[in-house]
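> Here is my input; please provide its structure:
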Amino acid sequence: MHIVGGLIDLTARKRAEEALVQAQKMEAIGQLTGGVAHDFNNLLAVILGNLELLQKRLPSDPRAERLVSNALEGARRGASLTQRMLAFARKQDLHVEAVDMGSLIRGMEGLLKGSIGAETPIHTEVEDGLPRALVDAHQLELALLNLAVNARDAMPDGGTISIVVGTRVHNADTDDLARGHYISVSVSDTGTGMDPEILARAREPFFTTKGIGKGTGLGLSMVYGFAAQSGGAFVLNSQLGQGTTAEILLPIAPALEIPSTEQENRQPANVRPLRILAVDDDALVLMNTVDILAELGHEVVSAPSGSKALEALQTQGPFELVITDQAMPGMVGIELCRRVRKIDPSMSIIIATGYGELSDAPDNVVVVSKPFSEVTLIDAIGRTQAARSETVL
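So this is what the prediction gives:
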């Protein structure tokens, strides 16, 4: 009697199944995180707006001024936290440009040393003749700072941080990255490293091995979301007792791409009083927006939905500007914009979004992220009026 047997290696299949489950898990967490960040941004918009208005009306009382200033700082930290959550959920607004990585790394040396501490040496190496990366420079700086701080914290007994920038060829199409040439930015430490179980969870938001009060657990998740949204990838390699290397892969900018020269710190434009229609389904947010606009001298009519806004346009117009929320039931801000433009093609429009990302907004629409300050709103209104003037000319 003969028995014919065979062996099948299921290792590759098992790894693929585990990778799929992990990807689905991260996607679900990302959707939840983005939703929480959106709702939190609405709350912060109310808090920040009212505190700024209150600050203007305070009597000459140093203690009261200090209390309001502390509350404002806490709210701004909350806004920073939601930006990290949106980064993980891949819903932040990115301003990509062709970035000289050598200049960016050299420009960060002072910031890195000040944040990490002089006792931790940082070694940097940038490949000669490196092409520019297509990336949001500010968000990349935040990502690198997060990775450097994590690297320092992973070396309680001291060690060296290495930042290496070069090109890398990705030879195979994968679920998270197409084959091709990329800019590689890696941050390595000589610290404690991670075991496989911790490494598998390291990119999850709010997961941290640091003590209470020493970390939010959003640093690596922010980098992961930022890299993916930038058209690249985030790769973690670590072995227990041998340190960790965190690598960001970024797209290479087209050869003719030039760096953006627009300055984000431009002075807000002076705008004459306007007749404005403000639209938001959240009553507190709507009231806050109306109060800020009225404080600036504008005449404001409010509407709690897209359909009510269209009614107001017909019955309470004319208006010179519409400011609308994006995420509203029944009719989102973008759809309202399209319908408003059918009524008045020259109408100036601002869309406020708690998600931060709005890639399909109609032309000549200004997008602001919640929570926005009074200065941000002044600047946005100024840009709509400048665009309107150019259109008229």
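> can we go C-alpha only for contacts and neighbour counts from here?
OK.
> in stretch 384-393, what's buried?
Neighbour-count burial for stretch 384-393, counted by 16 or more other Cα atoms under 10 Å, picks out 384-385, 387.
> got it, and stretch 126-136?
For stretch 126-136, the neighbour count (16+ other Cα under 10 Å) marks 126, 131-136 as buried.
> can you check stretch 204-219 too?
Neighbour-count burial for stretch 204-219, counted by 16+ other Cα under 10 Å, picks out 204-205, 207-208, 217-219.
> Output the residues you listed in CSV, with secondary structure appended to each entry.
Putting the buried residues of stretch 204-219 into CSV (DSSP: H, G, I helix; E, B strand; the rest coil) gives the following:
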residue, secondary structure
E204, coil
P205, coil
F207, coil
T208, coil
G217, coil
L218, coil
G219, helix
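> which one of those is nearest M26?
E204 (7.1 Å; Cα to Cα).
> measure the closest one to N364 for me?
Computed as Cα to Cα, to the nearest Å, the E204 to N364 distance reads 37 Å.
> Repeat that for G333.
With distances taken as Cα to Cα, G333 is found 14 Å from N364.
> Spell out the secondary structure type for A246.
Following three-state DSSP, we place A246 in the strand state.
> What residues does it make contact with?
147, 186-188, 234-237 (Cα atoms under 8 Å, 6 or more residues apart in numbering).
> buried subset of those residues?
If you count burial by 16+ other Cα under 10 Å, the buried members of the contacts of A246 come out as 147, 186-188, 234, 236.
> Among these, which pair sits farthest apart?
Spatially, the most separated pair among these is S188 and F234, at 13.5 Å (Cα to Cα).
> To compare against the first, here's the next sequence to fold:
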Amino acid sequence: MPDQLHLIALVCAPDGRDAEVAISLLRESGIAAVAISDLASVVASINDGTAFVVLTEEGAHAGDLRALSGWLLHQPAWSDLPFIILTRRGGGLERNPSAARLSEVLGNVTFLERPFHVTTFISVARSALKGRRRQFEARARLDEISRLNTTLEERVAQRTEELQKAHSILVEEVAQRERAEEQLRQSQKLEALGQLTGGVAHDFNNLLMAVLGNLELLSKHLVKDPKASRLLDGATRGARRGAALTQRLLAFGRRQDLTVKAVDLSELVNGMDDLLARSIGSNIRIEKQLPSGLPMAIADANQIELALLNLAINARDAMPEGGTLSIYVREENLVNPSKELEPGSYLVLGVSDTGCGMNKDTLDRAIEPFFSTKELGKGTGLGLSMIHGLALQLHGTLMLTSTPGLGTTAELWVPATARVVEQVQVQAPPATRDITTQLRVLMVDDDALIAMSSVDMLEDLGHVVTEANSGAAALALLEAGHEFDLMITDFSMPGMNGAELGFAARKLHPSLPILVASGYAELPPGSGSDLPRLGKPYSQSQLATEIAKLFANVG
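Reported below is the predicted structural model:
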């Protein structure tokens, strides 16, 4: 039976590391796999234990497909051996004649463009394996039917009924698979869009870094010119609004800079009374249910405030004639895991309105990026997407319920701490000493605009700055014996990123203070998360403060 078969995937990727990578990924996901050197060996290796074949497009071109085509033409009627073709060219078959030819020759083909996402590759492989097991199941059933037809004709009616039930189950499983594949496609689309959005926001952060830095320095030279100061102030406010927009985009892409700590949600809501009242207007009544004694939430207070304000504004827009806005906080202890949440303790921040509500189609699309029911120019469609991205980044979720004509409820679930909010006396943090000594600073950034802006800010602070436009160039300066008091490096650089540069620099100068600047919050595991961080875009005062903190810690 299929469940008892030990199916093995055949991987034919003669060139490069494709075979090694594919086999490693398959084995990690529980699928046995072996490497095959050429097409002739593939044909010789195919047997009843073959799950599917992974084949590179260039490997197919380099070999003779006639033997494989002959085997496929004469494979049993129940068999339709799956192929996964790794290609370097995208687009439809009409734009890729080579892929069209492979599709005609091999039949059951899934094309996967390189470089591929690991999740996509594993999903395609598991689908192929599941399909192959279904083929063996069909063979087993056909064999069973054949035996029954020759030896037990009197039970035909009974077996027909059983087969009908089996067919119904198979049809339902196929339907479930199609629904799962559709959900996977939608998830992949959102993931791809999130990555694109995060990348664009990161680049926009770099542009804003140069704009804000130069505006700040320029304002020092035009302080006696009222008109110039007014123009600079307007430009600065516009750039900061752009920085706020990048935070929304990074939140949607789950890459915004988070400062996660214990947050008292009830106190946070109470502290926003004036802002909420001004934002929603006087024709909407606010009701709050904020019980005492709740645990603290593990969250970023600024991002939670932004999320609450977005939800309140959405509720206001849903109640143009006025109504009631309810804001509440409660604790939930989840025992069994759900689709979105792991078991544990959560704080729920809810916002409920008495507005027009949403129908099922609108509710299903509510968190899609750039989807909005508002008039053109009155909404970006990123509000709920940003909140959803924030919730996922905090290991929580956003739950929406709505009834047309009755209103909408949005609940932001975030993990809770084990301790209850206590009234404690807040002590002022220890003062950091000002850095008045002239420092020798090595500034590393591959972006010339940011490097120039940062160098100007550092020199304006009185430091002596040496600029390097790559990790390799910075490392060469350190290896040549140049002495520096501080190194400030961008994280995302080609060739050698900031974390790798930091590790290499520490080997040469273990006591060298290092500050990593990045627009991303979540760096890859093991990528220098222990190094002090400076979020982009940063101002001269923020730069000076971080340097002071760094030397206060060193001192």
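> Show me how far the biggest helix by length in the first structure is from its chain's centre.
Longest helix in the first structure, counting residues (DSSP state H): helix 11-57. How far helix 11-57 of the first structure lies from its chain's middle: 11 Å, per Cα atoms, centre = their mean, to the nearest Å.
> could you say what helices and strands it packs with?
Where contact means 3 or more Cα pairs under 8 Å, 6 or more residues apart in numbering; DSSP states H and E, helix 11-57 of the first structure is packed against helix 62-88, helix 283-295.
> closest to G213 of the first structure out of those helices?
That would be helix 62-88 among these, by Cα to Cα, at 14.2 Å.
> what span of the second structure lines up against the closest one?
Helix 62-88 of the first structure corresponds to residues 226-252 in the second structure, going by TM-score structural alignment.
> Comparing that stretch with the first structure, how large is the average distance?
Here the mean offset of stretch 226-252 of the second structure against the first structure after fitting is 0.9 Å, by mean Cα distance after the TM-score superposition for the first structure.
> Tell me the residue in the first structure aligned with Q540 of the second structure.
Match for Q540 of the second structure (TM-score structural alignment): E374.
> Repeat that for H395 of the second structure.
Going residue by residue (TM-score structural alignment), H395 of the second structure aligns to G231.
> same thing with N497 of the second structure?
Per TM-score structural alignment, N497 of the second structure is aligned with V332.
> Burial check on A19 of the first structure, number of neighbours?
Neighbourhood size, A19 of the first structure [other Cα atoms under 10 Å]: 13.
> what are the ranges of the helices in the stretch 51-200 of the first structure?
For the stretch 51-200 of the first structure, applying DSSP state H, counting those that start in this stretch gives helices covering 62-88, 101-116, 137-153, 196-201.
> Trace the third one over to the second structure and give me the residue numbers.
Alignment of helix 137-153 of the first structure against the second structure: residues 301-317, by TM-score structural alignment.
> Give me the buried positions along the matching stretch.
301, 303-305, 307-316.
> could I get the residues you listed as a markdown table with distance to N469 of the second structure?
Formatted as a markdown table, these follow (distance: Cα to Cα, whole Å):
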| residue | distance to N469 of the second structure |
| --- | --- |
| A301 | 36 |
| Q303 | 33 |
| I304 | 37 |
| E305 | 38 |
| A307 | 38 |
| L308 | 41 |
| L309 | 41 |
| N310 | 40 |
| L311 | 43 |
| A312 | 45 |
| I313 | 44 |
| N314 | 45 |
| A315 | 48 |
| R316 | 49 |
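> which two from those end up farthest apart in space?
Pairwise distances across these (Cα to Cα) peak at 22.4 Å, for the pair A301 and R316.
> Tell me who's in contact with the residue nearest the centre of the first structure.
Geometric centre of the first structure, nearest residue: Q92, 3.3 Å, by Cα atoms, centre = their mean. Shown in contact with Q92 of the first structure (Cα under 8 Å, 6+ apart): 83, 86, 355-357.
> got the residue ranges for the strands in the stretch 151-300 of the first structure?
Taking DSSP state E, counting those that start in this stretch as the test, the strands found in the stretch 151-300 of the first structure are 161-170, 180-188, 233-239, 243-251, 275-279, 299-303.
> residues in contact with the longest one?
It stands for strand 161-170 of the first structure. Contacts of strand 161-170 of the first structure (Cα under 8 Å, 6+ apart): 101, 120-127, 130, 148, 151-152, 178-190.
> re earlier: report how many residues lie close to the match of H395 of the second structure.
17.
> cool, R159 of the second structure as well?
Applying other Cα under 10 Å, we find 17 residues neighbouring R159 of the second structure.
> where's it, which helix or strand?
Following DSSP states H and E, one finds R159 of the second structure within helix 156-221.
> Helix 448-460 and that helix, what's the angle between them?
Helix 156-221 of the second structure and helix 448-460 are oriented at 40 degrees to each other (axes from the mean of the first three to the mean of the last three Cα atoms, to 10 degrees).
> angle of helix 156-221 of the second structure against helix 226-252?
160 degrees.
> Contacts only, for the match of Q540 of the second structure.
By Cα under 8 Å, 6+ apart, the contact set of E374 of the first structure is 49, 52, 292.
> Looking at the second structure, name the residue matched to the last one.
Spelled out, it's I292 of the first structure. Structural alignment (TM-score structural alignment) places I292 of the first structure against M457 in the second structure.
> Would you mind measuring from the nearest residue to its match once chain neighbours are set aside to R440 of the second structure?
The shortest distance from M457 of the second structure to any non-neighbouring residue, by Cα to Cα, 6 or more residues apart in numbering, is to Q540 (5.9 Å). Distance of Q540 of the second structure to R440 of the second structure, given as Cα to Cα: 17 Å.
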